[in-house]
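Colleague: Sequence first, predicted coordinates after that:
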Amino acid sequence: MPLLYVTDLAYPARGRRYGDEDVFLTARLREHFPLALCHPLDAEALLPAFDTVVVRNSGPVLHHQEAYDSFRAAALAAGTRVYNPLTGRGDMAGKQYLVDLTASGHPVIPTIDDPAHLSLLPASPAYAVKPKQGADSIGLTFTPHPDCAPGEFLIQPRIDFAYEVSFYFVDDTFQYALYAPDPARRWELVPYDPTPADLAFARTFIDWNTLTHGIQRVDACRAPSGDLLLVELEDLNPYLSLDLLPPEVQNTFITSLVRSLQSFGAS
């Protein structure tokens, strides 16, 4: 099963080395699949030559939104398998899910998208305001008095959390967790040993997303109450921080990914 692997090896991600991760990952995948790499701007033109496309560290879609939308439409029209599948309900579909999950009572950072609804949030001396179609903290500001266009921005109370933690899954199987002990250094990660309650929290959002195949990263923060709150459900092209893992965990992840891709290709 030939794979078209979409990545931007030169994307300058803050605190992460996209290119290094994809060089490592494609080297391991080549042991199991014929594979070609391409930039996201070239993906649509190359679609006809491949049955399966893997979208990985291609940078925030907002930097090439028109090309991504065209690629997505072409892949759906042609019936091309895209991994992760294009039915994701998390970041793949924008940030509206944070507003919806708040309204449905899920354990997420309380989120609204209209300053008129500020009373629905816990009182806070400052609020985080960020574009609903944002990524990588682009456009993020903090203000005591949110005043933004309804429906275009997310508004959240600024939470004095203890740390951020990420849970990584292939399909619905947990693989590993990493956390940032210093809240000011988001990408200085170390291994995290999750409790059963932590994993139950993360799996709530994996189940909610209903993807049968794919790599997902559940990002959360430890609130002052001690509870975990969802920060983001990354289901499009989550960075994996594979370089921080011991070899045995890397190998387990690769094995899970290969099996997932093989199953996806046969579906």
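Modeller: Ah, there it is.
Colleague: contacts, neighbours, all on C-alpha from now
Modeller: OK.
Colleague: Show me the strands in this protein, by range?
Modeller: Counting by DSSP state E, the chain has strands at residues 3-6, 35-38, 52-55, 81-83, 127-131, 141-143, 153-157, 164-170, 173-180, 190-191, 215-222, 228-234.
Colleague: and the comparison structure, right after this:
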Amino acid sequence: MSAAARPRLLYVTDLAYPARGRRYCDEDIALTARLRAEFDLALCHPLDAARLMEGFDAVVVRNSGPVLAYADAYRAFRERALSSGTRVYNPLTGKADMAGKQYLLDLTDAGYPVIPTVDRAEDLHRLPAADRYAVKPKLGADSIGLEFVTADRLAPLADGTVLIQPRVEFSYEVSFYYVDHDFQYALYAPDPDRRWQLRPYEPTVGDLEFAGRFIEWNDLGHGIQRVDACRAPGGELLLVELEDLNPYLSLDVLDDAGRDAFVAATCRSLHGFLAA
């Protein structure tokens, strides 16, 4: 890329993915319209990314849907990008959802404030008592394969292929959105039964310390991440998910100033990523 040329980005999105409570197409149409002020952009479906990435300065993975639906194609994309040295944003070194759900087990073992998680029958005793337990595939996403069962059903299911967590009767879920290591905004769902009916949330210093621990742990130099947490009965926050692959941003909930600030931060991040 010459000094005078505008960076060329391949923006990966599944505009037709039927996300519950979200409209991927609206968010990505609006965001790419803003990014075009500083970058030359082409949009493509995740199934086409590996074939089309050549000739672009970077591939930006955004609302591409759960990779479980196209696992082989995603694996081929990663392998081709790594072998060719193609820049991918977020970088493919993410240790959280980008790499599956193993991180929830690792963070539990390391004593981080996460919903306690195990995957084998011999570790079930480490979970606190609960009326029901969440069982979900390690490679799952978007609640695919999630079920709630009583304690007497856990042992046969705990074979190492699933995650098992106590069902937490939380008061609300809250998400913290970051560009690089910089906090941008927070949103919460005051009704636990309506995950995607979000409102702006003003985080406390303690809230940001909580979320920042996971951003630091993941150690991505550049990229967009979302820290999802729940407010437990004791008032503490517990990590639900660290989304570092393609987090939905709920930009429609922000006011104009909030969207402007996020777009500016993303542009700075992309320019820094390309220059690194």
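Modeller: Ah, there it is. Computed from a prediction, not measured in an experiment: that's the story for all the values here.
Colleague: tell me which residues of stretch 132-146 of structure 1 are tucked away?
Modeller: Using 16 or more other CA atoms under 10 Å as the burial criterion, the residues of stretch 132-146 of structure 1 that qualify are 132-135, 142, 146.
Colleague: tell me, stretch 255-267 of structure 2 lands on which residues of structure 1?
Modeller: Residues 246-258 of structure 1 are matched to stretch 255-267 of structure 2 when aligned by TM-score structural alignment.
Colleague: nope, stretch 159-176 of structure 2 is what I was after
Modeller: Taking TM-score structural alignment, stretch 159-176 of structure 2 hits residues 150-167 over in structure 1.
Colleague: Buried residues, the matching stretch. List them.
Modeller: Using 16+ other CA under 10 Å as the test for burial, stretch 150-167 of structure 1 gives 153-159, 161-167.
Colleague: Need the residues that contact the match of stretch 255-267 of structure 2.
Modeller: Residues from elsewhere that reach stretch 246-258 of structure 1, judged by CA atoms under 8 Å, 6 or more residues apart in numbering: 25, 28-29, 32, 170, 175-176, 215, 242.
Colleague: Could you report the neighbour count for Arg16 of structure 1?
Modeller: Counted by other CA atoms under 10 Å, the residues lying close to Arg16 of structure 1 total 15.
Colleague: counterpart of it in structure 2?
Modeller: By TM-score structural alignment, Arg16 of structure 1 lines up with Arg22.
Colleague: got a list of what its match touches?
Modeller: 196, 250.
Colleague: For it, give its distance to Leu35 of structure 2.
Modeller: Applying CA to CA, to the nearest Å, the value for Arg22 of structure 2 to Leu35 of structure 2 is 21 Å.
Colleague: just Phe273 of structure 2 next, same as before
Modeller: Counting by CA to CA, the gap from Phe273 of structure 2 to Leu35 of structure 2 is 15 Å.
Colleague: Any buried residues in stretch 15-26 of structure 2, and which?
Modeller: So for stretch 15-26 of structure 2, counting by 16+ other CA under 10 Å, buried means 15, 22-25.
Colleague: same thing with stretch 226-233 of structure 1?
Modeller: Under 16+ other CA under 10 Å, the buried positions of stretch 226-233 of structure 1 are 228-233.
Colleague: go on, stretch 200-216 of structure 2?
Modeller: Buried residues in stretch 200-216 of structure 2, counted by 16+ other CA under 10 Å: 203, 207, 210-212, 214-215.
Colleague: now swap in stretch 163-183 of structure 1 and tell me
Modeller: Across stretch 163-183 of structure 1, burial judged by 16+ other CA under 10 Å covers 163-172, 174-181.
Colleague: go on, stretch 263-276 of structure 2?
Modeller: 263, 265-267, 269-270, 273.
Colleague: Kindly report the same for stretch 76-91 of structure 2.
Modeller: Buried residues in stretch 76-91 of structure 2, counted by 16+ other CA under 10 Å: 77-78, 81, 86-91.
Colleague: and which of these is nearest to Arg195 of structure 2?
Modeller: Asn90 (24.6 Å; CA to CA).
Colleague: I figured that closest one hits Ser269, correct?
Modeller: No - checked against CA atoms under 8 Å, the pair Asn90 of structure 2 and Ser269 is beyond contact range at 10.4 Å.
Colleague: which neighbours do those two share?
Modeller: Common neighbours of Asn90 of structure 2 and Ser269 (CA under 8 Å, 6+ apart) are 222-223.
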